[in-house]
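Q: Pasting a predicted model and its sequence here:
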Amino acid sequence: MKLIIPILFTGIVILGLGCTSNKVPAPQIGYEYFPIQSGIYGEFDVTKKIYAIGQDPQSIQYLQREMIGDSFKDVTGQIIYKVEFATQKAQQWNTDSIATIWKTTDEILGHENGDIIVRMIFPLADHNVWDGNQYNSKGERFFETTGVGIAYHTIKENFPETVTIVRQNDSTLVSKRRYVEVFAKGIGLIRRERTFVQYCNTPDCVGKGIINSGWEEISTLKSYGK
């Protein structure tokens, strides 16, 4: 993969007789919202609800851990980190999968199900829009940044500065597809919401929001550290 790294010009020097120069504050890039360093981990309470036609919804709760592991360099010299996803069963962590993640000057990228996804772009700003699939062949899917610097509150903790990434938010009479992530400054991911459901579409129930099949999942940060 060839990554294009732009050259950033951070200042302009103006020379003039009898004039003084004023330093312009550097823009807030936003790297702190997605820290990448070996040993960083987050443990999440996960609640998942599964729907099937003719059956009551099934609720599942479990604890999941995402941990950044060792790093290595690819053929271009890019530093890439391994990410381990594990689920706790009987007080033991069992690895479910391993992915990779890396940061360039203006992007956070990672492998998800074998595809490269652009998870965040910099500098962070409200209503930034980009194609999260630009480095894979899945077709365009536009992500959007919202709520940069806004406080976010959970039952257990308050996060004074966060950013929300809306990866998908499509709703029709027959389906709903939603994928939203919230990141806290200095911590990283604190919440993930995913919804993929199909609604009843027969004449007697179309438009009523009755779920036929699919699932809803919410992951909320329980603990974090290094």
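A: Received, thanks.
Q: alpha carbons only for contacts and neighbour counts from here, please
A: Fine.
Q: Quick check: nearest residue in space to the residue nearest in space to the middle of the chain, chain neighbours excluded?
A: Centroid check for the chain by C-alpha atoms, centre = their mean gives E181 as the closest residue, at 4.7 Å. Computed as C-alpha to C-alpha, 6 or more residues apart in numbering, the closest residue to E181 that is not its neighbour in sequence is R192, at 4.5 Å.
Q: and what of K103?
A: Nearest non-adjacent residue to K103, counting by C-alpha to C-alpha, 6+ apart: L109, 6.2 Å away.
Q: Give me the neighbour count for the one you found.
A: Counted with other C-alpha atoms under 10 Å, the neighbours of L109 add up to 20.
Q: Contact partners for it?
A: Contact analysis of L109 by C-alpha atoms under 8 Å, 6 or more residues apart in numbering lists I101, W102, K103, I116, I117, V118, R119, M120.
Q: gap between the fourth one and S21?
A: When C-alpha to C-alpha, to the nearest Å is applied, the distance between I116 and S21 equals 44 Å.
Q: Could you check which of the two is surrounded by more residues?
A: In this view I116 and S21 are compared by other C-alpha under 10 Å, and I116 has more residues nearby, 20 against 10.
Q: let's bring in a second model and compare:
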Amino acid sequence: MMRNSLILIFLTFLLACDEEPSDISIEPGYDFFPVKMGQYRTYWVEEVNFGAFGGDTSRYFLSEVISDSLISGDGTVKYLVERSKSTDSITWKLDSIWTVHRFKDIMIVTENNVPYAKMAFPVIAGNRWDGNAFNAQPEKMYYYQAISQLTHLESTGASDFVQVIIEDIEENLVNQDERSETYAKGIGLVEKDYVTLQFCSANCGELGEIQSGRILKQNLVGYGPN
């Protein structure tokens, strides 16, 4: 009799466990790329463009403001991002207008009429996706790289960062292509680091000299509203 009672208790326990809903869930990480009307971010940019006559350096402030939104025929909301430049952070000149929208689990930023899949959700280190999936350019696999600490970005007040690696070709005899963008939870893009260079490998004044390319360093200096 005791044995039958124990079996009944055991079966009741198993059935109760089967009825328990799963608590396992994955945080998508949408707040690494928040999008709100009126939101702005201001950056300090140092850019060097290389050509036949060497490098041309420019330094300026860049402001990005979400100024408006549009609803497409399929109900997708696209946000307009006004991008303005200034050399003194007082007088601003409109440079371009980009758009931002989330399509399924991809965040798309259209830069100068070219859409790029900037982020994929959920945000998990090692996740890979085609950044050119929505444009006509060749496949370019982006991936997430987790970052535990960024002491030079402590002033942002953020503690969680993730880095998107766009390309990671280290310097060689022909070229160098290392591009990354760093995002902070609750803020968005806080740092952009692009180095895309082509080196001279034949019939040059100096072997390995830079023939063409760009170095871009973009760092957040202000943002709001939270």
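A: Nice, thanks for sending it over. As the structure is a prediction and not an experimental result, all values here were calculated from the model.
Q: Now do the contacts for the residue nearest to the centre of the first structure.
A: Counting by C-alpha under 8 Å, 6+ apart, E181 of the first structure touches T164, I165, V166, R167, L189, I190, R191, R192, E193.
Q: out of the residues you listed, which is most surrounded?
A: In terms of neighbour count, L189 stands highest of those at 25 neighbours, by other C-alpha under 10 Å.
Q: just checking, that residue touches F183?
A: Yes: L189 of the first structure is within contact range of F183, at 4.3 Å (criterion: C-alpha atoms under 8 Å).
Q: Which neighbours do these two have in common?
A: Taking C-alpha under 8 Å, 6+ apart as the criterion, L189 of the first structure and F183 both touch F34.
Q: what are the ranges of the helices in the second structure?
A: Secondary structure of the second structure (DSSP state H): helices located at 2-19.
Q: At which residues are the strands of it located?
A: Per DSSP state E, the second structure carries strands over the ranges 40-51, 54-71, 77-86, 93-103, 106-111, 114-120, 128-130, 141-147, 161-169, 175-184, 188-199, 210-224.
Q: The third one: average distance to aligned residues in the first structure?
A: This points to strand 77-86 of the second structure. Its matched residues in the first structure lie on average 0.7 Å from strand 77-86 of the second structure after superposition (mean C-alpha distance after the TM-score superposition for the first structure).
Q: so where is that strand in the first structure?
A: The aligned range for strand 77-86 of the second structure in the first structure is 79-88, by TM-score structural alignment.
Q: So which bits of the matching stretch are buried?
A: For stretch 79-88 of the first structure, the buried set under the neighbour-count rule, 16 or more other C-alpha atoms under 10 Å, comprises I80, Y81, K82, V83, E84, F85, A86, T87.
Q: Stretch 116-136 of the second structure too?
A: In stretch 116-136 of the second structure, counting by 16+ other C-alpha under 10 Å, buried: 116-121, 123-124, 127-133.
Q: just to revisit the earlier point, which of the contacts of E181 of the first structure sits closest to E140 of the first structure?
A: Taking C-alpha to C-alpha as the measure, E140 of the first structure lies nearest R167 of the contacts of E181 of the first structure, at 11.4 Å.
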